[in-house]
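Asks: need coordinates for the following:
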Amino acid sequence: MNTLRLQARFYKLRTNKAFELFVISVIILSAMMIGVKTYELPVQVEGAIRVLDFAITLFFLCEISVRFIGENRKLKFFKSAWNVFDTAIVILSLVPIENSEMAMIGRLIRVFRVLRMVSIIPELRMLLNSLLKALPQLGYIGLLMFIIFYIYAAIGTTFFASINPELWDNISISMLTLFRVMTFEDWTDVMYETMAHYPLSWAYYLSFIFLTAFAFLNMIIGIVVNVLEDERQKIAALKAKKEASTQPSLSDLQAQLEEMKALLLKQQK
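Replies: As a prediction, the model looks like this:
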């Protein structure tokens, strides 16, 4: 009985909005501490940060314990990939990193604690899940983009290698140059250099920019937006289904009315 009461209290605590906001605040504080450690600090400040980091680690351990104990079905807790990720990060953060051979790994693990923000905030989870579900479609666009890059890099190497070997010497360097063109990083300097020898080479760059920076990138944005909208509709449908299951149906209400009528008739008789 005490166990059930403790579980109910922890479940109420883990679903409390104030508790969630406090956890988010601690995660933000942990992220700020990671940035502060990159600066040269006085010895006293480093000691205070070390103590604060230890306190944050203990808080995360308590928080994950509250979430685990508050779960009705303990095995269901570990069926969620985010719960497994949070648990692994918290447990690995307990490894002491000061003056040890695993100091670098320990610091990297503490950097990943910032990702716990995704597991806490549902909207961030939805965005990341949408991105993961869009990866198969994005893979085909990436393959097609690679083909376009390869064709244009081969053309660029053939015509422009003698003009500037640093940019067009071989197909791999040419692909890097084209990536620079696609991101508009001083691409006009590259174009004007080749136009001095091939006046019509502007068509080469403009057609490449149109295909990659405009067409393909907009296709990527469209796919991600469509998948995100599908995820929102699924979540809305699940919420509506859950609310409908908690509310009595029309047949149930009619049955209750019939029972009440029967009781009233019995009382009148």
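Asks: contacts, neighbours, all on C-alpha from now
Replies: Fine.
Asks: the nearest residue to residue 166 once chain neighbours are set aside: neighbouring residues, count only.
Replies: Excluding the flanking residues, the one nearest residue 166 by Cα to Cα, 6 or more residues apart in numbering is residue 173, at 7.7 Å. By the other Cα atoms under 10 Å criterion, the neighbourhood of residue 173 contains 16 residues.
Asks: figure out the helix or strand that residue 173 lives in.
Replies: Here residue 173 is covered by helix 171-182, with elements defined by DSSP states H and E.
Asks: would you map the helices across this protein?
Replies: With DSSP state H, the ranges of helices along the chain come out as 2-14, 17-36, 43-69, 74-77, 81-93, 103-111, 116-120, 122-160, 165-168, 171-182, 187-195, 202-209, 217-246, 250-268.
Asks: compare with the first, here's sequence two:
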Amino acid sequence: MNKVGPLARRCRRITDAAWFSTLAFVLILANAAVLGLETYAGFKARYDAQLTVVEDVFLAAFAAETVLRALSHADRPRAYFRDPWNVFDLGVLLLAGLPFAQQNATALRLLRLARVLRAARFLPQLRVIIVAVGKSLPGTVSFLLVGTLLLYVYAMVGWVFFADDDPQHYGSIGRAALTLFLLMTLDGLGDAVRGGLEISRWSIVYFASYVLLASFVLVNLLIGVVIQSLEEAHRAEARRERPAADTDAERLRDRIATARAALDDLEEGLAELERETAGGRQERPRVRA
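Replies: Sure thing, here's the model as predicted:
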């Protein structure tokens, strides 16, 4: 344990340094650029051997980064796995080494593409957005269920009233649902309303109520879910950064306490030296007498 502690502290100093994060981010961007170049068949055919070497260099660099981050948590391994980005990095690295990934070109490309997603680790705002998307999933599922129910009801009503006169858009439940789904974005709403008015003047109630519920109420509800998730993600990011600040403050307090203890020892030593010096001065006259 005594050997693990200093090793973890040394690796932590490296991984916490600004240059380390900058270097890792630059490597991710370079890897993304190389992946883009490989999509050009002529370039890949001409420099295939060089691209393979470059990919091996990237893989070695990312493996070294992952090992350093793991070693920086050697004195507290559980903390390493509490960070989802650490688990993601480790998973991508391990999966890339499995035989099925090496033999499957599509899986290997997807894993290499996943490494590009690691750029979010070094961009706090992007990290907040990704966390917000994850937190908004339960609310989004509820939104989709309500939206599907609303779409189904209005599609059935549209089929009942408009199927005979407009079979191209309402001839079946599927066509009616597709038409209404496109109308949810208000695209082609004017043409749909004009076509409905040619069938019946009461169709305006149908389209007005649908647009009100689907395009305004539901969309605003979804926006509210996303905004709430963004606020929760911001608070989670603040809590994530606070332990690091608390740790730095604790280290500073420990150093101050150590310095104060050293000063106290120094003052006691000086006081003892003064007392010994004063005692020696008082004894000298008695010797002469």
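Asks: TM-score of the superposition?
Replies: Here the TM-score for the pair of chains, by TM-score structural alignment, normalised by the length of the first structure, is 0.78; 256 aligned residues with a Cα RMSD of 3.4 Å.
Asks: please work out which of the helices of the first structure is packed deepest.
Replies: Most buried of the helices of the first structure by mean neighbour count (mean count of other Cα atoms under 10 Å) is helix 171-182; its value is a mean of 19.
Asks: quick one: the residues in the second structure that it pairs up with.
Replies: Using TM-score structural alignment, the residues of the second structure aligned to helix 171-182 of the first structure are 173-184.
Asks: now do stretch 215-226 of the first structure
Replies: Counting by TM-score structural alignment, stretch 215-226 of the first structure sits on residues 217-228 of the second structure.
Asks: contacting residues around the equivalent of residue 126 of the second structure over in the first structure?
Replies: Alignment note (TM-score structural alignment): residue 126 of the second structure maps to residue 124 of the first structure. If you count contacts by Cα atoms under 8 Å, 6 or more residues apart in numbering, residue 124 of the first structure has them with 117-118.
Asks: and the residue most central in space within the second structure, how far from residue 200 of the second structure?
Replies: The structure's the second structure has its C-alpha centroid closest to residue 127; by Cα atoms, centre = their mean the separation is 3.5 Å. In this structure, residue 127 of the second structure and residue 200 of the second structure are separated by 51 Å, where distance is defined by Cα to Cα, to the nearest Å.
Asks: re earlier: which residue is the nearest non-sequential neighbour of the residue nearest to the centre of the second structure?
Replies: The spatially closest residue to residue 127 of the second structure, leaving aside those adjacent along the chain, is residue 120, at 5.3 Å (Cα to Cα, 6+ apart).
Asks: any idea how far residue 25 of the second structure is from that neighbour?
Replies: 9 Å.
Asks: and what of residue 111 of the second structure?
Replies: In terms of Cα to Cα, residue 111 of the second structure sits 17 Å off from residue 25 of the second structure.
Asks: returning to what we had before: wait, the residue nearest to residue 127 of the second structure sits on residue 114?
Replies: No. Assessed by Cα atoms under 8 Å, residue 120 of the second structure is found out of contact with residue 114, at 11.1 Å.
Asks: verify the stated contact: the residue nearest to residue 166 of the first structure with residue 167.
Replies: Yes. Proximity of residue 173 of the first structure to residue 167 meets the contact threshold set by Cα under 8 Å, at 6.0 Å.
Asks: look up the closest residue to the corresponding residue of the first structure for residue 156 of the second structure, ignoring the ones flanking it.
Replies: Using TM-score structural alignment to pair residues, one finds that residue 156 of the second structure aligns to residue 154 in the first structure. With Cα to Cα, 6+ apart as the criterion, residue 154 of the first structure has its nearest non-adjacent residue at 5.8 Å, and that residue is residue 171.
Asks: on that earlier part again, surely the residue nearest to the centre of the second structure meets residue 121?
Replies: Yes. Contact status for residue 127 of the second structure versus residue 121: in contact at 6.2 Å, counting by Cα under 8 Å.
Asks: can you list contacts of the match of helix 171-182 of the first structure?
Replies: For stretch 173-184 of the second structure, contacts defined as Cα under 8 Å, 6+ apart pick out 151-152, 154-156, 158-159, 168-170, 188-189, 211, 214-215.
Asks: closest one of those to residue 254 of the second structure?
Replies: The closest of the contacts of stretch 173-184 of the second structure to residue 254 of the second structure turns out to be residue 215 (Cα to Cα; 58.4 Å).
Asks: contacting residues for the closest one?
Replies: So, once contact is read as Cα under 8 Å, 6+ apart, residue 215 of the second structure ends up touching 184-186.
Asks: still contacting in the first structure, which of those residues?
Replies: By both residues aligned by TM-score structural alignment, their matches' Cα atoms under 8 Å, the contacts of residue 215 of the second structure still in contact after alignment to the first structure are 184-185.
Asks: between the contacts of residue 215 of the second structure, which is closest to residue 276 of the second structure?
Replies: Taking Cα to Cα as the measure, residue 185 is the one of those closest to residue 276 of the second structure, at 92.1 Å.
Asks: OK, contacts around residue 226 of the second structure?
Replies: Contacts of residue 226 of the second structure by Cα under 8 Å, 6+ apart are 132-133, 136.
Asks: mind doing that once more with 7 Å?
Replies: With contact taken as Cα atoms under 7 Å, 6 or more residues apart in numbering, residue 226 of the second structure is in contact with residue 136.
Asks: I'd like the distance between it and residue 262 of the second structure.
Replies: In this view, residue 226 of the second structure and residue 262 of the second structure are 54 Å apart by Cα to Cα.
Asks: what's the answer for residue 71 of the second structure, then?
Replies: 32 Å.
Asks: same thing with residue 14 of the second structure?
Replies: Computed as Cα to Cα, the residue 14 of the second structure to residue 262 of the second structure distance reads 29 Å.
Asks: what's the answer for residue 17 of the second structure, then?
Replies: Computed with Cα to Cα, the distance linking residue 17 of the second structure and residue 262 of the second structure is 29 Å.
Asks: before we move on, what about residue 190 of the second structure?
Replies: Look at residue 190 of the second structure and residue 262 of the second structure: by Cα to Cα, they are 82 Å apart.
Asks: with residue 243 of the second structure instead?
Replies: Using Cα to Cα, one gets 28 Å for the distance from residue 243 of the second structure to residue 262 of the second structure.
Asks: again, but for residue 24 of the second structure
Replies: Applying Cα to Cα, one obtains 40 Å for the distance of residue 24 of the second structure from residue 262 of the second structure.
Asks: thanks again, I'm all set now.
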